[in-house]
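J.: Below: sequence and its predicted model.
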Amino acid sequence: MTIPYPNTQPMPPIGAVTPPSGAPRPRVTFLGTGYLGATYAICYAELGYEVLGFDVDADKIAMLNAGEVPIHEPGLDELLKRNLAAGRLRFSTDMAEVAEFGDVHFICVGTPQRADAMGADLSYVEAAVTSLAQQLTRQALIVGKSTVPVGTAEWVEQLVSKHAPTDLGIEVAWSPEFLQEGFAVDDVLRPNRIVVGVKSEWANGMLYAAHKGVFDLAATEDREVPMVVTDFATAELVKVAANAFLATKISFINAMAEVCEAAGGDVTHLARAVGFDPRIGNRFLQAGLGFGGACLPKDIRAFQARAQELGAGEALRFLHEVDLINLRRRTRVVQLAADLLGRRTGPAGPDLSGTRIGVLGATFKPNTDDVRDAPALAVASLLHKAGADVHIYDPQGMDRARAVAPELTYEPGINEAVADADLICVLTEWADFRNADPVALGDLVAGRRVVDGRNCLDSALWAQAGWEYRGMGRP
């Protein structure tokens, strides 16, 4: 059922749900303080909850307790400092402290792709749940927030049954996250929906109480936050289904870019025209280098793997092609670079030896420092493997990029990255790059050639400044 809180339906009888700790509001913990857990912990303290974050990484916990956010996310630093000072928020490496403190424990650990297969690695989930269950001494609700294969919640219930005393009444629920890097603070404080998979009225009431701060904020801003209350399997499937749909939409417009290149069309005009159709919409119809990051690539692969295990693999065969289209965009940038430079392409690919290429962008999207499965960094590495001398700059991702691809040359700014370059490639659509002056940059380069891997530049303006311009799916 869908319950549109706070305005159109009676609220659940919250008074009947007393947090086991005896606190006026549930005390919440977040196990795992990576991008997901740290963001949620800090934002929930901002909503007025008493919050304890947990991680096995002592250095990360020390940073957070010192008021330093280990990731780049706009607005998060200020919220962390404010809520540490207010005493609502702290971080620990002590699981016994977490078990004693919390009423609702959110599991926020990573679920990366397995090294030997397409499926998700659930070892971090297992370690967190097992360790917590062994330390619990009173009733609590364990809520999965990590993106997992369908069926994981039932497995977590079995782990809890095995490791926690049965008389405590520990329950499990699932509530997926829908954070967008670069917009995550608002996604926690002002979500477009909340989904919970529960098996009891007590779990439902506890989760409502754990989200009441969100509903209260919505009421003050005269907004609604729909709350979908459903079963475990559906709650688990919502996140991967949403990611699969998004990935498909992105790869669809990139497939159209390939057709436009062959036919002489312009995919930016095509996308604009198609996007006016209200059944389709224009969001995520920007053709370019494709998607990356910590979620979409590994999630669509894990979804396919789980569907195969369930005997429904045929239903998701299209996701394999979605993945292939996405990966093909990376090699397309290398080919465009070779074409602009007049380089031959042999059986091993283009030969770019003796050329200097300035790469603008390393993160998978702007407003983050995340380079996990970043198309920009992958293309920079491909250019390097083709023989080019690659000089790269990114406003936030330099340290993380250097750790992943140390073979590249990293520069302190845009001017240094493009200096004496035979070609520049714009691969992440940071505002600094979109708004760069093509005339000024033209005075720094050896050759005025640009590959716009995100279709984010004003092509007419760059052409007017004397640049040979190549976009993705554009004539």
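T.: Structure received. Numbers count the residues shown, from 1 in each chain.

J.: CA only for contacts and neighbour counts going forward, please
T.: Noted.

J.: now the helices for the stretch 1-150 of the chain?
T.: 35-46, 58-65, 76-86, 95-101, 123-135 (DSSP state H, counting those that start in this stretch).

J.: if I look at residue 427, how far off is residue 441?
T.: Going from residue 427 to residue 441 by Cα to Cα, to the nearest Å gives 16 Å.

J.: let me fix that: residue 83
T.: As judged by Cα to Cα, residue 83 and residue 441 stand 43 Å apart.

J.: So for the two, which residue has more residues nearby?
T.: For residue 83 versus residue 441, neighbours defined as other Cα atoms under 10 Å are more numerous around residue 83 (23 against 16).

J.: How much space separates residue 35 from residue 108?
T.: Residue 35 is 9 Å from residue 108, by Cα to Cα.

J.: Between the two, which is the more surrounded one?
T.: residue 108 (29 against 21).

J.: How about the contacts made by the more buried one?
T.: Residues near residue 108 by Cα atoms under 8 Å, 6 or more residues apart in numbering: 30, 31, 32, 33, 34, 36, 37, 144, 145, 146.

J.: for comparison:
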Amino acid sequence: MALKITVIGTGYLGATHAAAMAELGFEVLGLDVVPEKVDMLRRGEVPMYEPGLEELLRAHVAGIEGATGRLNFTMDWAEAADFGDVHFICVNTPQKHGEYACDMSHVDAAVDSLARHLRRPALVVGKSTVPVGSADRIAARIAELAPAGADVELAWNPEFLREGFAVDDTLHPDRIVVGVRGEQAEKVLREVYATPIAEGSPFVVTDFPTAELVKTSANSFLATKISFINAMAEVCEAAGGDVVKLAEALGYDDRIGAKFLRAGIGFGGGCLPKDIRAFMARAGELGADQALTFLREVDSINMRRRGHMVELAREAVGGGSFLGKRVAVLGATFKPDSDDVRDSPALNVAGQIHLQGGQVTVYDPKGMANARRVFPTLGYADTAEDAVRGADVVLHLTEWREFRELDPEALGAVTGERVLLDGRNALDPERWRAAGWTFRAMGRPGA
């Protein structure tokens, strides 16, 4: 009999996973405790922007004309427990307020609510990013609460989604990691992921702690690589070097690789910043804090780049105060092809300049609504042209394709001063300078 799957938590990770599991042919029931979110999903609408996700969802949600009907949503824990053979935990694990540590309250609440209703054999699979050691504790909690007792197993299966590519990353993962305690859990997960395994996705079987460490280790490595090239950008600026050419030369070394070597205003989003901080906090609890002290500098370099962009903008408007100066900011999301503004470097820079007296106008192709909720006092424009109208300086802070394709001449016709600061090293300096712009990018020569 075919496995039935539940997905607990239908945010960015959960909604994507639920739709992908339906695409792979499973009957899926998504559960959330937020009525508005459940109503949206039942209509085939997603509460965030992710390329291809809404189309995938609408292909499978029950009640939508032409859909397979394999995907439903509920708020009823008993219904979910009775429905599913495999229960994926996909809830959020944010950073605790005022601390580096991970807030496990959503995971713990989901596990407790589900476990109490598990009356038959089932596999609970954690996908949320958690501190190492959490799976052992959760397994004990399930054994304590589940009426089915030892017939309910736990596995840990970390997610590796990239915002903007989440659908493809779920359907065609570059690796599948499962932390298990027994052969049955492994067998079930091989059945769940049979299609991508057949397509060649590596299937890595390990213990609980290693599976938990894979995601935080991967994010820490990527964060380190980004902060490394940003540190080199600081050296290039001091020495008169060009960090873009430096990164190109480094990237040809296949031991290093070119990815994540673009210097700029640094990383943000809902994963990298909070994950490296939680990793440091957990290492301290385990008595291994010295092993991760380098991550403090990684975090520090990253945050320093935001302040550096503010200073570059101050220099560009005369070196004094931002009072009375009009600043255009192109980009609000932490990366392109997303509407996510969580810990966004672009929005942080815009907010800092605004708080220092600048008249800031922001434009982003997808992140405007979320940006307004975070920084309602900033100015917002409907187009890039409207954002730069009358500006004393233009800041390019999120590398959307739309911004790379802007016409420097057309923009120059409406801006106050043709001064552009590229905070992502993604624009062509010669193209903009040829149109009469003063162009400066982080870690690059001024002319």
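T.: Nice, thanks for sending it over. Just so we're clear, the structure is a prediction, and the values are computed from it rather than from any experiment.

J.: Kindly give a single PyMOL line that selects the buried subset of the contacts of residue 108 of structure 1.
T.: Remark: buried members of these, expressed as a PyMOL selection using 16 or more other Cα atoms under 10 Å:
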select buried, resi 30+31+32+33+34+36+37+144+145+146
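
J.: Go through the contacts of residue 108 of structure 1 and say which is closest to residue 384 of structure 1.
T.: For the contacts of residue 108 of structure 1, the residue nearest residue 384 of structure 1 by Cα to Cα is residue 34; the value is 30.6 Å.

J.: what does the closest one align to in structure 2?
T.: In structure 2, the residue paired with residue 34 of structure 1 is residue 11, using TM-score structural alignment.

J.: got it, and residue 96 of structure 1?
T.: Match for residue 96 of structure 1 (TM-score structural alignment): residue 78.

J.: And residue 177 of structure 2, which helix or strand is it part of?
T.: Assessed by DSSP states H and E, residue 177 of structure 2 sits inside strand 176-179.

J.: which part of structure 1 lines up with the helix or strand following that strand?
T.: Next in sequence after strand 176-179 of structure 2, counting helices and strands by DSSP H and E, comes helix 183-192. Using TM-score structural alignment, helix 183-192 of structure 2 corresponds to residues 201-210 of structure 1.

J.: what's the mean deviation for that stretch versus structure 2?
T.: Per the superposition on structure 2, stretch 201-210 of structure 1 and its aligned residues are separated by 0.9 Å on average (mean Cα distance after the TM-score superposition for structure 1).

J.: Pull the contacting residues for whichever residue in structure 2 pairs up with residue 53 of structure 1.
T.: Aligning on TM-score structural alignment places residue 53 of structure 1 opposite residue 30 in structure 2. Contacts for residue 30 of structure 2 were tallied using Cα under 8 Å, 6+ apart; they are 6-10, 14-15, 18, 71-74, 80.

J.: how about CSV for the residues you listed, with distance to residue 169 of structure 2 added?
T.: Listed next are the contacts of residue 30 of structure 2 as CSV, based on distance: Cα to Cα, whole Å:
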residue, distance to residue 169 of structure 2
6, 19
7, 17
8, 19
9, 19
10, 17
14, 13
15, 13
18, 13
71, 20
72, 22
73, 23
74, 25
80, 26
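
J.: Identify the farthest-apart pair in those.
T.: Greatest spatial distance in the contacts of residue 30 of structure 2: 15 and 80, 15.4 Å, computed using Cα to Cα.

J.: and residue 277 of structure 2, what pairs with it in structure 1?
T.: Applying TM-score structural alignment, one finds that residue 277 of structure 2 aligns to residue 301 in structure 1.

J.: can you list the residues that contact the strand holding residue 177 of structure 2?
T.: Against strand 176-179 of structure 2 from outside (Cα under 8 Å, 6+ apart): 155-158, 186, 189, 201-212.

J.: So which of these belong to helices?
T.: Under the assignment DSSP state H, these contribute 186, 189, 208, 209, 210, 211, 212 to helices.

J.: ok, residue 68 of structure 2 to residue 59 of structure 2 distance?
T.: For residue 68 of structure 2, the distance to residue 59 of structure 2 - Cα to Cα - is 6 Å.

J.: was I right about residue 340 of structure 1 contacting residue 467?
T.: No: assessed by Cα atoms under 8 Å, residue 340 of structure 1 is found out of contact with residue 467, at 10.8 Å.

J.: Looking at those two, which one has more neighbours?
T.: Applying other Cα under 10 Å to residue 340 of structure 1 and residue 467 shows that residue 467 carries more neighbours, namely 19 against 16.

J.: Alignment lookup: that one to structure 2.
T.: So, by TM-score structural alignment, residue 467 of structure 1 is matched to residue 437.

J.: can you pull the contacts of that match?
T.: Taking Cα under 8 Å, 6+ apart as the test, what residue 437 of structure 2 contacts is 408, 412, 418, 419, 420.

J.: Alignment lookup: the second one to structure 1.
T.: Pairing criterion TM-score structural alignment: the partner of residue 412 of structure 2 within structure 1 is identified as residue 442.

J.: any idea how far that match is from residue 278 of structure 1?
T.: Separation of residue 442 of structure 1 from residue 278 of structure 1 (Cα to Cα): 41 Å.

J.: just residue 463 of structure 1 next, same as before
T.: From residue 463 of structure 1 over to residue 278 of structure 1 the distance is 34 Å, taken as Cα to Cα.

J.: Pick out whichever of the two has more residues nearby.
T.: Neighbour comparison, residue 463 of structure 1 and residue 278: the larger count goes to residue 463, with 15 against 8 (by other Cα under 10 Å).

J.: mind listing what the more buried one touches?
T.: For residue 463 of structure 1, the contact set (Cα under 8 Å, 6+ apart) comprises residue 469.

J.: picking that back up, what about burial for the contacts of strand 176-179 of structure 2, which qualify?
T.: Applying 16+ other Cα under 10 Å to the contacts of strand 176-179 of structure 2 flags 155-158, 186, 189, 201, 203, 205-212 as buried.

J.: Now check structure 2 for the residue matching residue 122 of structure 1.
T.: Using TM-score structural alignment, the equivalent of residue 122 of structure 1 in structure 2 is residue 104.

J.: mind checking how far its match is from residue 217 of structure 2?
T.: Distance from residue 104 of structure 2 to residue 217 of structure 2, by Cα to Cα: 19 Å.

J.: Residue 207 of structure 2 now?
T.: According to Cα to Cα, residue 207 of structure 2 stands 15 Å off from residue 217 of structure 2.
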